[in-house]
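Enquirer: The sequence and its predicted three-dimensional model are supplied below.
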Amino acid sequence: MECKPDNWRVYVPVRLTITIPLITAATPLSRGQMISAQDVTLSMVDLLRFRRQGFSTPENVIGAKIKKNIRVGDVIEQNDVCIVCRNESVVIRAGKSGMSITTKGTAMSDGVVGEQIKVKNDKSNRIIDAQVSGVGEVTVAF
């Protein structure tokens, strides 16, 4: 602080904390458990103490499967869940110019949103590359 007319200055120590909203566990979560809305909460987390990839909205994790045990209050990180899990059924979506096609498939590996994974089309038995777009859902370009 400073007062120029009286020519004095005071230095005040401050500690800045930058927080961001992230999804944390509201209940203990066990490996293999599917996340429900009651299992998670949005918490403000100190950015300096958290340097990994977390989730900012509950919709991104509800329905996902837990890969490891998570304690109450812990941030749910992207590597803690599989949005699309290996050997599980997924919806394959393809769309262009207002036209949309969906079919069922089987994920060949775990994946998080935005990641490219291999998916087996259950009708044709062809293995295709698809991008994870949501819980149990992948998108292909055609």
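Expert: Thanks, I have it.
Enquirer: Please make it C-alpha for all contacts and neighbour counts, starting now.
Expert: Will do.
Enquirer: So what's the residue count around residue 121?
Expert: 19 (other CA atoms under 10 Å).
Enquirer: swap in residue 14?
Expert: Residues near residue 14, counting by other CA under 10 Å: 6.
Enquirer: thought residue 116 was touching residue 128?
Expert: No - in terms of CA atoms under 8 Å, residue 116 does not count as a neighbour of residue 128; the distance is 10.1 Å.
Enquirer: Compare the two (neighbour count), which wins?
Expert: Using other CA under 10 Å as the criterion, residue 116 and residue 128 rank with residue 116 on top: 18 against 14.
Enquirer: In contact with the one residue sitting closest to the centre of the chain: list those residues for me.
Expert: In the chain, the C-alpha nearest the mean C-alpha coordinate belongs to residue 55, at 4.3 Å (CA atoms, centre = their mean). Contacts were defined as CA atoms under 8 Å, 6 or more residues apart in numbering; by that measure residue 55 touches 22, 23, 61, 76, 77, 78.
Enquirer: Could I get the contacting residues of residue 119?
Expert: 105, 106, 107, 108, 109, 127, 128, 129, 130.
Enquirer: Inside strands: which ones of the contacts of residue 55?
Expert: 22, 23 (DSSP state E).
Enquirer: alright, now check it against this:
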Amino acid sequence: MNVSASLNNTLTHDELLKDVISYVEQEFNPDESKNLRVVAHPLDSRITIRECDQDLSFYVAKSRTFTRQFPVKVKCATEKNSWKVYVQVSVAEMIETLVTNQTIAKGNTVDIDMVEVELVEARRVKDRSSNDISSIVGGRALKNIQRGYQIGQNDVCLVCKGDDVSIIAKNGGMMIKTSGTAIENGAKGESIKVKNNSSSRIVKGIVGDLREIYVNL
């Protein structure tokens, strides 16, 4: 990367910071397998950056593991115009998480326009949160949920006590479907009791999609 500069040029600082960000992204995530947020902190406005006749070199400590903040050394190594500057960089891994964009009262249905996917810093993502919208939308809130809350599947019941549900039994290529009534609340993947309306038997099944229960034949 070749960055030209003129004395005390603010835009030059900005261009240098952009190149530092590109270097750090490539260094830590060459396969673009993660969502990284890289922030290069502004240089002191009194720092002079002179023109460099060759590509700038960027360095970060080789022993460094993934940390939130560290310096990157930028160096111009020409014989007549040698200089270096350190840029402080913050790096955070971001994770897609469902966050509520409005208050949802207990018992209300969670509609698709009540939640949105946000990139949240990994260390701030709650264990209970989810990025699976199918495990949330259409269910009913099990408590009052505030705006900005990282919502998870255990915050809603996709099958709620008293709901009319579909009981689905699969065995190989055969599928039997009948109606039932939920005896308990259940989140996606949970095992709950349900009554088969045809036989009045109480069976246990796994909550699948909205108001669907899967049982073994």
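Expert: Noted; the coordinates are in hand. Note that this is a predicted model, so its numbers are computed, not measured.
Enquirer: now the contacts of residue 119 of the first structure as a markdown table including distance to residue 83 of the first structure and secondary structure?
Expert: A markdown table is the format used below for those (distance: CA to CA, whole Å; DSSP: H, G, I helix; E, B strand; the rest coil):
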| residue | distance to residue 83 of the first structure | secondary structure |
| --- | --- | --- |
| 105 | 15 | strand |
| 106 | 13 | strand |
| 107 | 11 | strand |
| 108 | 13 | coil |
| 109 | 11 | coil |
| 127 | 19 | strand |
| 128 | 18 | strand |
| 129 | 16 | strand |
| 130 | 13 | strand |
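Enquirer: Specify which member of these is nearest to residue 69 of the first structure.
Expert: Nearest to residue 69 of the first structure out of the contacts of residue 119 of the first structure is residue 109 (CA to CA; 20.3 Å).
Enquirer: what residue of the second structure matches up with the closest one?
Expert: Aligned counterpart of residue 109 of the first structure in the second structure: residue 184 (TM-score structural alignment).
Enquirer: Nearest residue to that match in space, please, no chain neighbours.
Expert: residue 161 (4.5 Å; CA to CA, 6 or more residues apart in numbering).
Enquirer: tell me which element that neighbour is part of?
Expert: Assessed by DSSP states H and E, residue 161 of the second structure sits outside every helix and strand.
Enquirer: Now do it: how many residues are near it, please.
Expert: There are 16 residues near residue 161 of the second structure, going by other CA under 10 Å.
Enquirer: That one contacts residue 182, correct?
Expert: Yes - with contact defined as CA under 8 Å, residue 161 of the second structure reaches residue 182; the gap is 5.0 Å.
Enquirer: Helices of the first structure, start to end?
Expert: Counting by DSSP state H, the first structure has no helices to list.
Enquirer: What segments of it are strands?
Expert: Under DSSP E, the first structure gives strands at 2-3, 8-9, 19-25, 40-46, 65-66, 81-82, 89-96, 99-107, 116-121, 127-134, 137-140.
Enquirer: and the longest one, how far from the second structure on average?
Expert: Relative to the second structure, and after both are superposed, strand 99-107 of the first structure has an average distance of 1.2 Å to its aligned residues, where the measure is mean CA distance after the TM-score superposition for the first structure.
Enquirer: Likewise for the third one?
Expert: Taking mean CA distance after the TM-score superposition for the first structure, the mean distance separating strand 19-25 of the first structure from the aligned residues in the second structure is 1.2 Å.
Enquirer: In the second structure, point out the residues matching that strand.
Expert: The aligned range for strand 19-25 of the first structure is 94-100, by TM-score structural alignment.
Enquirer: which residues are contacting the matching stretch?
Expert: 34-37, 114-122, 125, 129-133, 146-152.
Enquirer: Trace residue 152 of the second structure over to the first structure, please.
Expert: Counting by TM-score structural alignment, the partner of residue 152 of the second structure is residue 77.
Enquirer: Now do the contacts for its match.
Expert: Contacts of residue 77 of the first structure (CA under 8 Å, 6+ apart): 52, 53, 54, 55.
Enquirer: if we go to the second structure, which of the residues you listed are intact?
Expert: Using both residues aligned by TM-score structural alignment, their matches' CA atoms under 8 Å, the second structure keeps these contacts from the contacts of residue 77 of the first structure: 53, 54, 55.
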